[in-house]
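Trainee: My questions are about this predicted structure, shown below with the sequence.
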Amino acid sequence: MDNNHKVLLVDGMALLFRAFYSTAMSGYFMINSKGVPTNGVHGFVRHLLTAVNHFEPSHVVCCWDMGSKTFRTDLYPDYKGNRGEPPIELIPQFDLVKDVVASFDIPNIGLKGFEADDCIGTLANQYKNEQEVIILTGDQDILQLVDPAIKVVILRNGYGNYEIYHPEMLLERKGIRPEQMVDLKALMGDSSDNYPGVKGIGEKTAVKLLSQFESIEGILANLDSLSKGHRSKIEQDLAMLHLSRKLAKIHCEVPVSCSLEEALFTIDRAKVLGKFRELEFKGLEKLIG
C-alpha cells in the first residue's frame, strides 16, 4: 500500500481515557517506583502504536483538549457539566502522556478555548487536499468530519479493533450523510456532553426526520407535515435546538497549524526506549517497528 501521503490525526484524550478506565476498573494503576501511576499512558502508547502499525501513516499529529473552559461553555455553561473531577490517579498522566508523545517526535496540538475535535477538524481540512486523512478517536461526534478524503476510525473494545467510517459506510450504518450528523445531534442532544436537544426526540425519530427533510431548515419549513407530537416538541424546544446545533458543530477554523514537515513520522528508537525505561514500561518495545 502506498503510504507516502497519509496523516493520522489522534484524539489524545479519547485514547488516554479509554486506556485509563480499561485498567482502572480493576484497581490496576501501574504505579512505578517513583510513585507515579502510568496505566493510562501505557495503554495510550499501545493504542497509538497498534494504530500506526495497522494504518501505516506517513505523518502523525496528536490533538488535545486544553482545559474545560471553551467557547461551548461560554454559550452554554452546563456543557459537559455532568462530568466530575478526573480520578486522582489520572491527573499526573495528563502531562506525562504529552511528554511521551513528544519523545516520538509527534506534535502535540491544542488551543485554549477549543476542544481537540475542533483542532482535528481544522487540521483535517488543511491536509485533506494533498493527503489521505485518518482520524483515530473513540468519539462518534467526529463522524461529522467524514469526507471522501477523511476516514474516521472509532476504537472498539480491546486493541486494534476498529470501526472505520467513510461516507458510504456512515450512510449504511447510521442512515445519514456526514453533513447531517450535526443536525442529528442537535435534534437528539448528547447526554455525555450534557445538552438536551429537543426533549422527547431520540435518534430513531431524528434520523427519520432528516432522511425525510434533509436538514433542520427542511424540518422547520415543513412543520405542518409533521405529526402533532413531533411538531409541538420541536416548537417548544426551538431555542435549545439552535443552541444544541452550535454546540454539536465542530469548529474547523481554529487558529492552529502544523506543517507536514513537523508531522512526518519517524521514530528515534533510542529516545523512545529511553523514555520507556524512565517510566518502567514493559512490553511495548515490540510495537516499535
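Mentor: Cool, the structure landed. Numbers count the residues shown, from 1 in each chain.

Trainee: rest of the way, CA atoms for contacts and neighbours
Mentor: Will do.

Trainee: Now do the same contact list for E261.
Mentor: By Cα atoms under 8 Å, 6 or more residues apart in numbering, the contact set of E261 is empty.

Trainee: Please confirm that it is located within a helix.
Mentor: Yes: counting by DSSP: H, G, I helix; E, B strand; the rest coil, E261 falls inside a helix.

Trainee: how near is it to C62?
Mentor: E261 sits 15 Å away from C62, taking Cα to Cα, to the nearest Å as the criterion.

Trainee: Same question for K228.
Mentor: K228 sits 47 Å away from C62, going by Cα to Cα.

Trainee: ok, the two, which is more surrounded?
Mentor: Using other Cα atoms under 10 Å, the more surrounded residue of K228 and C62 is C62, with 25 against 10.

Trainee: residue ranges of the helices in the stretch 1-150 of the chain, please?
Mentor: Assigned by DSSP state H, counting those that start in this stretch, the helices in the stretch 1-150 of the chain fall at 12-24, 39-55, 71-75, 91-103, 116-127.

Trainee: for comparison:
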Amino acid sequence: MTTKQQNIMLVDGMALLFRGFFATAFSGNFMKTSNGMPTNGVYQFIRYFLDATERFVPSHVICCWDMGSKTFRTDLYEGYKANRSKPPEELIPQFDLAKEVVEAFDIPNIGVKNFEADDCMGTLARQYAKDHNVLIVTGDQDILQLVDDGIRVAIMRKGIGNYEVFEKDSFVHQKGLHPGQLIDLKGLMGDTSDNYPGVKGIGEKTALKLIQEYESIDRILEHIDNLPKGVQKKIRENKDMLYLSRQLAEIRCDVSIDCTLDDALWEYDPRVVEEKFASLEFSNLVKLVN
C-alpha cells in the first residue's frame, strides 16, 4: 500500500482547536451539549479539518498535539511561553473530545511527552518526504522552517477554506529568506509570542537585513567587525541568548515516534463518525461525512 508515492497531510491539532475555539467564543455564546459539555472548539475543529481534507485530498492523515506546557524548551529556558495564559476553562475538556473525533475517523493522534506538536510534525515530515509528498496544515508561522523538497505548508487564514500555501520553489519570493534561515531570524529577533528575547534591541527589520546579507548567525559572527557599532555591541552583549533563542526556535526532527503510514490511511467508516457526531449533538455536520 505504501510503496507508491502518497500525499500525506499532517494536521496541527492544537492550531485548529485553538483557532476554532476563539473563532466561535468571542460572543461568549458557547455551544454546549444537553448535559452541559462545551463543544464550540470541537465543532469548528471538525469544519476546518474536513475542509482541509476536501481541499488537499490526502491519501493519509495524521493529527499532532502538544502534551502539556513542560517540554525540553522550558528546561532550556524557564521563560519559554511563560507569558501564555491558561486555556479558558470551556476549552480544557475539548482537547480530549477533539482527539476522540480524530479517533472516530480512524487516524492517529500523535503527541510525545517533552516535545511540542511542531517537533512531531517536523519528525514525520522529514521521514515521509523522502518518498512521499507531505503537506502540513497549521496556523503557526514557525512551521515554515520545515518547507523543503516534498514538504509544503498550508497556513490557515481567517475564515474557513482560506490557506496560503508555501513550497520550496517560491518560498524566497514569498518570505525573502530560505526556510531554514527563519530559525536564525528568530535567534536574532526573538519571538514575543513564545516569550524568548533573541538579541535585545534587534527587531525584525534589522534581523532580516542581517540574514539576507550574511545568510546565517555563524556568518554574522564571523563578520561582526563589519557591522555597525551599535549592532556589534548588542550582539556581543547578548551572544548567549542569541544561541539559546536559535535553539528554542528550531523544530526538532528527531523525535521517537511510532506511527506507520498504514495506520494513517484516510479511509473511515461514516457510521462510526456519525455516531460520534450524534454523541456531541452535531447533527448538521453529518452531511459532511457521507
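Mentor: Nice, I can see it. Because the structure is a prediction, the values reported are computed rather than measured.

Trainee: Superposing both, give me the TM-score.
Mentor: Remark: TM-score between the superposed chains equals 0.97 [TM-score structural alignment, normalised by the length of the first structure]; 287 aligned residues with a Cα RMSD of 1.2 Å.

Trainee: if you compare the helices of the stretch 1-150 of the first structure, which one is most tucked away?
Mentor: Per residue and on average, the most neighbours among the helices of the stretch 1-150 of the first structure fall to helix 116-127, with a mean of 23 (mean count of other Cα atoms under 10 Å).

Trainee: Against which helices or strands is that one packed?
Mentor: strand 6-11, strand 59-63, strand 132-137 (3 or more Cα pairs under 8 Å, 6 or more residues apart in numbering; DSSP states H and E).

Trainee: Run through who's touching the shortest one.
Mentor: Outside strand 59-63 of the first structure, the residues that touch it by Cα under 8 Å, 6+ apart are 5-12, 101, 106-110, 116-117, 119-120, 260, 263-265.

Trainee: for the last one, same thing?
Mentor: Under the contact criterion Cα under 8 Å, 6+ apart, strand 132-137 of the first structure has outside partners 5-12, 14-15, 120, 124, 127, 149-155.

Trainee: Now do that strand and strand 59-63, the angle between them.
Mentor: Relative orientation of strand 132-137 of the first structure versus strand 59-63 (axes from the mean of the first three to the mean of the last three Cα atoms, to 10 degrees): 40 degrees.

Trainee: Which positions in stretch 212-219 of the first structure come out as buried?
Mentor: E214, S215, I216, I219 (16 or more other Cα atoms under 10 Å).

Trainee: how near is P255 of the first structure to G110 of the first structure?
Mentor: Taken as Cα to Cα, the span from P255 of the first structure to G110 of the first structure is 10 Å.

Trainee: re earlier: filter the contacts of strand 132-137 of the first structure down to the buried ones.
Mentor: Buried members of those, scored by 16+ other Cα under 10 Å, are 6-12, 14-15, 120, 124, 127, 149-155.

Trainee: just the strands in the stretch 151-290 of the second structure please.
Mentor: 151-156, 163-166 (DSSP state E, counting those that start in this stretch).

Trainee: To what extent does the last one diverge from the first structure after superposition?
Mentor: Superposed on the first structure, strand 163-166 of the second structure shows a mean distance of 0.3 Å to its aligned residues (mean Cα distance after the TM-score superposition for the first structure).

Trainee: again with the longest one
Mentor: Superposed on the first structure, strand 151-156 of the second structure shows a mean distance to its aligned partners of 0.4 Å (mean Cα distance after the TM-score superposition for the first structure).

Trainee: Next, the angle from that strand to strand 133-138.
Mentor: 30 degrees.

Trainee: now what about strand 151-156 of the second structure, what contacts it?
Mentor: Strand 151-156 of the second structure is contacted from outside by 125-126, 129, 133-141, 143-144, 146-147, 162-168, using Cα under 8 Å, 6+ apart.

Trainee: Just the buried subset of these, please.
Mentor: Buried subset of the contacts of strand 151-156 of the second structure (neighbour count, 16+ other Cα under 10 Å): 125-126, 129, 133-140, 143-144, 146-147, 163, 165-168.

Trainee: Run a quick neighbour tally on the equivalent of F265 of the first structure over in the second structure.
Mentor: In the second structure, the residue paired with F265 of the first structure according to TM-score structural alignment is W266. For W266 of the second structure, the neighbour count with other Cα under 10 Å is 19.

Trainee: How about S211 of the first structure?
Mentor: Counted with other Cα under 10 Å, S211 of the first structure comes out at 14.

Trainee: so who does the closest residue to it other than its chain neighbours touch?
Mentor: Distance criterion Cα to Cα, 6 or more residues apart in numbering; nearest residue to S211 of the first structure, sequence neighbours excluded, is I176 at 6.9 Å. By Cα under 8 Å, 6+ apart, the contact set of I176 of the first structure is L170, V207, L210, S211.

Trainee: can you check F20 of the first structure too?
Mentor: The contact partners of F20 of the first structure, by Cα under 8 Å, 6+ apart, come to F29, N39, G40, V41, G43, L90.

Trainee: right, and the pair among those with maximum separation?
Mentor: G43 and L90 (12.4 Å; Cα to Cα).

Trainee: out of P255 and G110 of the first structure, which sits in the busier spot?
Mentor: Neighbour count, other Cα under 10 Å: between P255 of the first structure and G110, G110 has more, with 23 against 11.

Trainee: So T266 of the first structure is in contact with D105, correct?
Mentor: Yes: here T266 of the first structure lies in contact with D105, judged by Cα atoms under 8 Å, at a distance of 7.3 Å.

Trainee: Neighbour count for those two, which is higher?
Mentor: Each of T266 of the first structure and D105 has its neighbours counted (other Cα under 10 Å); D105 has more, 20 against 12.

Trainee: Would you check how far apart I155 of the second structure and I107 of the second structure are?
Mentor: 22 Å.

Trainee: Ok, K239 of the second structure next?
Mentor: For K239 of the second structure relative to I107 of the second structure (Cα to Cα), the value is 44 Å.

Trainee: same question, L177 of the second structure
Mentor: 35 Å.

Trainee: which one of the helices of the stretch 1-150 of the first structure lies closest to P196 of the first structure?
Mentor: That would be helix 71-75 among the helices of the stretch 1-150 of the first structure, by Cα to Cα, at 14.0 Å.

Trainee: ok, average deviation of the closest one from the second structure?
Mentor: Mean for helix 71-75 of the first structure is 0.2 Å (mean Cα distance after the TM-score superposition for the first structure).

Trainee: The second structure: matching residues for that helix?
Mentor: Under the criterion TM-score structural alignment, helix 71-75 of the first structure matches residues 72-76.

Trainee: Could you tell me how many residues sit around the residue nearest to the match of F265 of the first structure when sequence neighbours are not counted?
Mentor: Excluding the flanking residues, the one nearest W266 of the second structure by Cα to Cα, 6+ apart is H60, at 4.7 Å. For H60 of the second structure, the count of nearby residues is 21 (other Cα under 10 Å).
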